[in-house]
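Visitor: For reference, the sequence and a predicted model appear below.
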Amino acid sequence: MAQPVFDLDGHPVINGGSYYIMEYMGSGVELAKTGNETCPLSVVQSSSFGSTGLPVKISSMLRTPFVTIGRVDLSFTGVPDCATTPSGWTVVEGLPEGSVVKITGYENTENGHFLIEKASFRNIYKLSFCIVGKLGCGTIGLIKDDKQNDLLGVTWDYAFEFVLVKTDDQPTSSSA
């Protein structure tokens, strides 16, 4: 049986529910303009300590009421007017920082998927990104860019470990 994912309060994460992804004892994730972007398309950790960041919809590929350890789709619940929709997370290769997490609408995206996995302690998780046709998955960690933004990106080092904090905007049914 698949192991459920729990939010910070110990409740199972609702499949298709909206949560803040926050570093434990840190801040959440949000969008920022990086490099030559004219629209914020990069997934970064907020530079404001304690900020919740932006709400993220977390969906399992399985038709279950709750998210389980394994493959997930991630998307921000809202996007800037300049961005394409939907706002699904993807990994873009070939950038100066390496392979980093962006929202859809970017060129050079990797064909792959995200995995949510248990990290170090109770209700603390990490993400990995698995490229189709390649063995192994890369850990999602923080990568500094030239403007000191903390980009989420594929690393082989330290994972970005986080908790899930439920938002007030939850689906009324448990269907994904």
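Guide: All right, it came through fine. Numbering: from 1, shown residues only.
Visitor: okay, CA-based contacts and neighbour counts for the rest of this
Guide: Fine.
Visitor: So which residue is dead centre in the protein?
Guide: Leu74 (5.7 Å; CA atoms, centre = their mean).
Visitor: so what's that residue closest to, chain neighbours aside?
Guide: Leaving aside its chain neighbours, Leu74 sits nearest to Ile58 (5.0 Å; criterion: CA to CA, 6 or more residues apart in numbering).
Visitor: which residues touch the one you found?
Guide: For Ile58, the contact set (CA atoms under 8 Å, 6 or more residues apart in numbering) comprises Ile14, Asn15, Gly16, Gly17, Ser18, Tyr19, Val67, Val72, Asp73, Leu74, Ser75.
Visitor: Alongside the first one, take a look at this:
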Amino acid sequence: MFSAIPISICQPSPTQVRDLDGNLVRSGTKYYILPVIRGMGGGVTLASTRNESCPLDIVQANQEVDNGMQLTFTPVNPKKGVIRESTDLNIIFSGASTCLQSKVWMLEEYDGQLITTGHGVAGNPSQETINNWFKIEKYEDGYKLVFCSKVCDLCRPICGNIGVVIAKNGSRRLAVNEVPFKIMFKKA
């Protein structure tokens, strides 16, 4: 005689992201994104990289001593308190900006590149917001940011690493690039 015993197949949760001190990176907590390799620029911030002063794009600060702007991470499920690898999330700068624009990261095409800029929309995972979702993935002795959102089942986004690309004005713009920007997170 056979008995039916329900078996639940559980997928393990993705690995939790950790900050520079080894603590869990948490949703809503302010952090700096810093390069793992020192001497190659500072943290991540907003700056003008185009021919006009606005909109502002996401760049790496030129000076190593500049931590950049504080930011927070919000996972696709905002009830989750811990940020996990390879899960969709919004990245949102804190503080004031010289331009009247959102400070939510998004990917857009500009001058033949897919660049990160600061005028996205937080939340509302859908086809309309697919360019506003990024992922953190383990990369060697640090992490990297990846654009490859899964918030829309029918969408087929272009996927790629976020790396540093030198813009025409010399700024260190974050854009889709073969070489990822190796980063770490420091609690603000």
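Guide: All right, it came through fine. Quantities reported herein were computed from a predicted structural model and do not represent experimental measurements.
Visitor: now, which of the contacts of Ile58 of structure 1 lie within strands?
Guide: Under the assignment DSSP state E, the contacts of Ile58 of structure 1 contribute Gly17, Ser18, Tyr19, Val72, Asp73, Leu74, Ser75 to strands.
Visitor: Aligned counterpart of the last one in structure 2, please.
Guide: So that's Ser75 of structure 1. Counting by TM-score structural alignment, Ser75 of structure 1 corresponds to Ile92 in structure 2.
Visitor: Now do the same contact list for the closest residue to its match other than its chain neighbours.
Guide: Spatially, and ignoring its direct neighbours in sequence, Ile92 of structure 2 is nearest to Val104 (4.4 Å; CA to CA, 6+ apart). Going by CA under 8 Å, 6+ apart, Val104 of structure 2 touches Asn90, Ile91, Ile92, Phe93, Gly118, His119, Gly120, Val121, Ala122, Asn132.
Visitor: Name the nearest of those residues relative to Asp57 of structure 2.
Guide: Proximity of the contacts of Val104 of structure 2 to Asp57 of structure 2 was ranked by CA to CA; the top entry is Gly118 with 5.5 Å.
Visitor: Give me the neighbour count for the match of Ser75 of structure 1.
Guide: The local packing of Ile92 of structure 2 (other CA atoms under 10 Å) involves 25 other residues.
Visitor: and the gap between it and Glu140 of structure 2?
Guide: Counting by CA to CA, to the nearest Å, the gap between Ile92 of structure 2 and Glu140 of structure 2 amounts to 25 Å.
Visitor: Over to Cys54 of structure 2?
Guide: Cys54 of structure 2 sits 35 Å away from Glu140 of structure 2, going by CA to CA.
Visitor: what about these two, which has more around it?
Guide: Looking at Cys54 of structure 2 and Glu140 with other CA under 10 Å, you find the greater number of neighbours at Cys54, namely 14 against 8.
Visitor: Can you name the helix or strand that the more buried one falls in?
Guide: Element membership of Cys54 of structure 2, judged by DSSP states H and E, is empty: it is in no helix or strand.
Visitor: For it, give me its contacts.
Guide: By CA under 8 Å, 6+ apart, Cys54 of structure 2 lies in contact with Ser48, Cys99.
Visitor: Map Ser128 of structure 1 across to structure 2 for me.
Guide: In structure 2, Ser128 of structure 1 lands on Val146 (TM-score structural alignment).
Visitor: Also Tyr24 of structure 1?
Guide: Counting by TM-score structural alignment, Tyr24 of structure 1 corresponds to Val36 in structure 2.
Visitor: right, and the residue nearest to the centre of structure 1 touches Ser59 too?
Guide: Yes - at 6.6 Å, Leu74 of structure 1 and Ser59 qualify as touching, with contact defined as CA atoms under 8 Å.
Visitor: which SS state does Glu128 of structure 2 fall under?
Guide: The three-state assignment at Glu128 of structure 2 reads helix, by DSSP: H, G, I helix; E, B strand; the rest coil.
Visitor: Can you show me the strands along structure 2?
Guide: Secondary structure of structure 2 (DSSP E): strands located at 31-35, 44-47, 57-60, 71-75, 89-93, 106-110, 113-117, 135-139, 142-147, 160-166, 172-176, 183-187.
Visitor: Please name whichever of these is nearest to Arg18 of structure 2.
Guide: Taking CA to CA as the criterion, strand 183-187 is the member of the strands of structure 2 that comes nearest to Arg18 of structure 2, at 7.5 Å.
Visitor: how about that closest one, aligned to which bit of structure 1?
Guide: Per the alignment by TM-score structural alignment, strand 183-187 of structure 2 matches residues 162-166 in structure 1.
Visitor: Would you mind getting the average deviation of the matching stretch from structure 2?
Guide: Using mean CA distance after the TM-score superposition for structure 1, stretch 162-166 of structure 1 ends up 0.2 Å from its aligned counterpart in structure 2, as a mean over the superposed pairs.
Visitor: Tell me the counterpart of Thr34 of structure 1 in structure 2.
Guide: Aligned by TM-score structural alignment, Thr34 of structure 1 pairs with Thr49 of structure 2.
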